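Engineer: Provided below for reference: sequence and predicted model.
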Amino acid sequence: MQRVGIVGVGNMGGAMAARLLELGFAVQACDLLAEPVQALVAQGARAAADPAAAAHDASALIVCVVDAAQVEQVLFGERGAAAALPAGAAVLLCPTIAPQDVERSADRLQALGLVPIDAPMSGGPVRARDGSMSLMVACADAAFEQQRGLIESLSRKVFRVGTRPGDGARTKLVNNLLAGINLAGAAEALALAQRLGLDLARTLDVIEQSSGQSWIASDRLRRAIAGDYAPRAHVSLLQKDTGLALQAASAAGFEGPLGPAAHEVFERAAAAGYAGLDDAALFKLLSGR
């Protein structure tokens, strides 16, 4: 039974932990909030009081927090996980953070005799729970083989995007920039449909079977039509991720017209007080609901 620590068991991390428990892994769960940890304890997990406890005797640690500052604290802060992991253990870096932050963390982990795996994810908590989310993996071939069982248990859609830590993050930022553009465009189109007096559900039926279809539009706008803005993926996440993608684009000397426009819509939604809502709230913003 492989022992795995998971730090950050919110929507995505909690779904991943529940899947691993179902598949027979021993899971040590840590989060700032007690409720998601206790929900996993009821499914067979062990509660870890801090990242160091989550790392104790684990062959792998999954970091599933929000941003680079949290990754730094989880791994290298007081009671951080890196100092508590056994030599040779793997660390899966799953948040969407800047490539240079992945590279810095990977260098520090390697210096401690640990195995970094750049493994950002995409697909939402339902797909994380059933194993159909995407994992974009960049790591040494030996590291991948060492943790193949864990990685392929987490996802049936594993993409080896390279061996250089940071390339997983770069791939994820490209994906999330397009997700942000698609969502902003879909929210605008549905807001126009409302202004034109169209039936929103029927209009979305047409879009889903026509050239305007996108997965994120169907997923988010069905909820928006129902007025369901309970957060599965907060507005603040794509606000952050589109901003990181624009930073990466600038560093590469690239400038496109749509990314900045989409990012500005997420900025407006956050300024309007929607940062903690599901990112379906872009429709709420653009429709004036």
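Structural biologist: Sure, I can see it.
Engineer: C-alpha from now on. contacts and neighbour counts both.
Structural biologist: OK.
Engineer: so how far is residue 190 from the residue lying farthest from the centre of the chain?
Structural biologist: In the chain, the greatest distance from the average C-alpha position (CA atoms, centre = their mean) is reached by residue 197, at 35.8 Å. Per CA to CA, to the nearest Å, residue 197 is found 11 Å from residue 190.
Engineer: what's the span of stretch 124-136 from first residue to last?
Structural biologist: Using CA to CA, the end-to-end distance of stretch 124-136 comes to 14 Å.
Engineer: in that stretch, what's buried?
Structural biologist: Neighbour counts over stretch 124-136 (16 or more other CA atoms under 10 Å) mark 124, 125, 127, 128, 129, 130, 131, 132, 133, 134, 135, 136 as buried.
Engineer: any idea how far that stretch is from the chain center?
Structural biologist: 10 Å (CA atoms, centre = their mean, to the nearest Å).
Engineer: contact partners of it?
Structural biologist: Residues from elsewhere that reach stretch 124-136 (CA atoms under 8 Å, 6 or more residues apart in numbering): 11-12, 15-16, 18-19, 118-123, 153-161, 168-169, 171-172, 232-233.
Engineer: adding another structure so you can compare the two:
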Amino acid sequence: MSQDQQQSQQVGVIGLGAMGMGTATALLSSGFQVTGCDIASGAREVFSAAGGKSVATPAELAHCDVVLVIVVNGQQAEEVLFGAQGVVAHLAPGSVILQCATVAPSQAKQLGERLSAAGLWMLDAPISGGAAKAKSGDLSVMASGQPEVFNKAQRVLDAMAAKVYRLGDTPGVGSSMKLVNQLLAGVHIATAAEAMALGIRMGLDPEVIYEVITHSAGNSWMFENRVPHILSGDYTPLSAVDIFVKDLNIVHQTGRELSLATPVAASALQQFTAASGAGFGREDDSAVIKVYQRLSGIALPEAANDAEGAK
């Protein structure tokens, strides 16, 4: 697609959080006309300052050819699509919805059916990679939908993702794959926190633990990515504890639907739930280690400004 063709394609992004903002700005950088939608005025102001157009309600995206839904959960996805100010009633027939939120596979199937009945196309297209990769257009997209929908959305997908996995022809498959990813991600974060808590409780230097494990067989992507948050004492949310309360609950519920036990995921869910109950739900998901601090009194690294203030 030429730059002129991209500029003629109108793209809407519903949800200007960390992932949505990054994706919206990546699309802007690729030459698309992008309208961002968020109820938070601050998020709209940031996107407008970046050169995009901003609106407060999904209904104001009627001019868009492709709409990305990058919200927190299935309830929000339902609301922005079919609620009183939802976008579905206002889009032209044949428009494409990329449903990028993490939802249950059963809900993704239902959304696909309802959108099809409304004359719209849907890709079940959960995303992974974090805010940095969203901003650089290097996400992974786990997508399923009819080939015609992929063709309509391909250039948008190319601009937002380093890898687009075509997993099937019907909605639900993409969300199933994302659920596998979230099970592993949640378990790995909870396990990284437990390993760090054990090492600290045994008297090991947290920095040395990180150095050794990231060069040993026990390493994981999540250990390498999240433990630095613990080492710096900075729990500014890049992905919050409550996200994994939600996602691991979806894993648990889907397992029940399939009569498949998920005991390891269930254990991780309990740790994230405990962290949320202790008041850390909106902190970075690495704050799950604070559960161990509460239980055993381990001393966690402090943020630089906190350490200065304690002097």
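Structural biologist: That came in fine, so what should we check first? Owing to the predicted nature of the structure, the values given are computational and were not obtained by experimental measurement.
Engineer: show me the buried residues of stretch 124-136 of structure 1 that map onto strands.
Structural biologist: The strands in this structure, assigned by DSSP state E, contain 134, 135, 136 from these.
Engineer: aligned to the last one, what sits in structure 2?
Structural biologist: I take that to be residue 136 of structure 1. Superposed on structure 2 with TM-score structural alignment, residue 136 of structure 1 falls opposite residue 142.
Engineer: over to residue 244 of structure 1?
Structural biologist: Under the alignment (TM-score structural alignment), residue 244 of structure 1 maps onto residue 250 of structure 2.
Engineer: wait, its match sits on residue 103?
Structural biologist: Yes. Residue 250 of structure 2 lies in contact with residue 103 (CA atoms under 8 Å); the separation is 7.4 Å.
Engineer: the more surrounded of those two?
Structural biologist: residue 103 (25 against 19; other CA atoms under 10 Å).
Engineer: and that one, what's its match in structure 1?
Structural biologist: Under TM-score structural alignment, residue 103 of structure 2 pairs with residue 97 in structure 1.
Engineer: also residue 216 of structure 2?
Structural biologist: By TM-score structural alignment, residue 216 of structure 2 lines up with residue 210 in structure 1.
Engineer: same check, this time on residue 161 of structure 2
Structural biologist: Per TM-score structural alignment, residue 161 of structure 2 is aligned with residue 155.
Engineer: what about the residue farthest from the centre of structure 1, which SS state?
Structural biologist: Using DSSP: H, G, I helix; E, B strand; the rest coil, the three-state assignment for residue 197 of structure 1 comes out as coil.
Engineer: tell me how many other residues crowd residue 217 of structure 2.
Structural biologist: Number of residues near residue 217 of structure 2 (other CA under 10 Å) recorded here: 8.
Engineer: and it, which of the three is it?
Structural biologist: Following three-state DSSP, the label given to residue 217 of structure 2 is coil.
Engineer: ok, now which ones touch it?
Structural biologist: By CA under 8 Å, 6+ apart, no residues touch residue 217 of structure 2.
Engineer: how close does it sit to residue 223 of structure 2?
Structural biologist: From residue 217 of structure 2 to residue 223 of structure 2 the distance is 12 Å (CA to CA).
Engineer: residue 215 of structure 2 too?
Structural biologist: In terms of CA to CA, residue 215 of structure 2 sits 11 Å off from residue 223 of structure 2.
Engineer: so between the two, which is more surrounded?
Structural biologist: residue 223 (23 against 10).
Engineer: equivalent range in structure 2 for stretch 13-26 of structure 1?
Structural biologist: If you align by TM-score structural alignment, stretch 13-26 of structure 1 falls on residues 20-33 of structure 2.
Engineer: hang on, I meant stretch 256-268 of structure 1
Structural biologist: With TM-score structural alignment as the criterion, stretch 256-268 of structure 1 aligns to 262-274.
Engineer: contacts for the matching stretch?
Structural biologist: When contacts are defined by CA under 8 Å, 6+ apart, stretch 262-274 of structure 2 is touched by residues 183, 186-187, 190-191, 241-242, 244-245, 248-249, 251-252, 255, 288, 291.
Engineer: if any of those are buried, put those into a PyMOL selection.
Structural biologist: Of the contacts of stretch 262-274 of structure 2, the buried ones go into a single PyMOL selection, burial set by 16+ other CA under 10 Å:
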select buried, resi 183+186+187+190+191+241+242+244+245+248+249+251+252+288+291
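Engineer: the contacts of stretch 262-274 of structure 2: which two are farthest apart?
Structural biologist: Greatest spacing in the contacts of stretch 262-274 of structure 2, by CA to CA: 255 and 291 (25.7 Å).
Engineer: follow-up on the earlier one: contacts only, for the match of residue 244 of structure 1.
Structural biologist: Per CA under 8 Å, 6+ apart, neighbours of residue 250 of structure 2: 103, 104, 179.
Engineer: tell me the first helix or strand C-terminal of the helix or strand in which it is found.
Structural biologist: Assigned by DSSP states H and E, residue 250 of structure 2 belongs to helix 241-257. Remark: after helix 241-257 of structure 2, the chain's next helix or strand is helix 263-275, criterion DSSP H and E.
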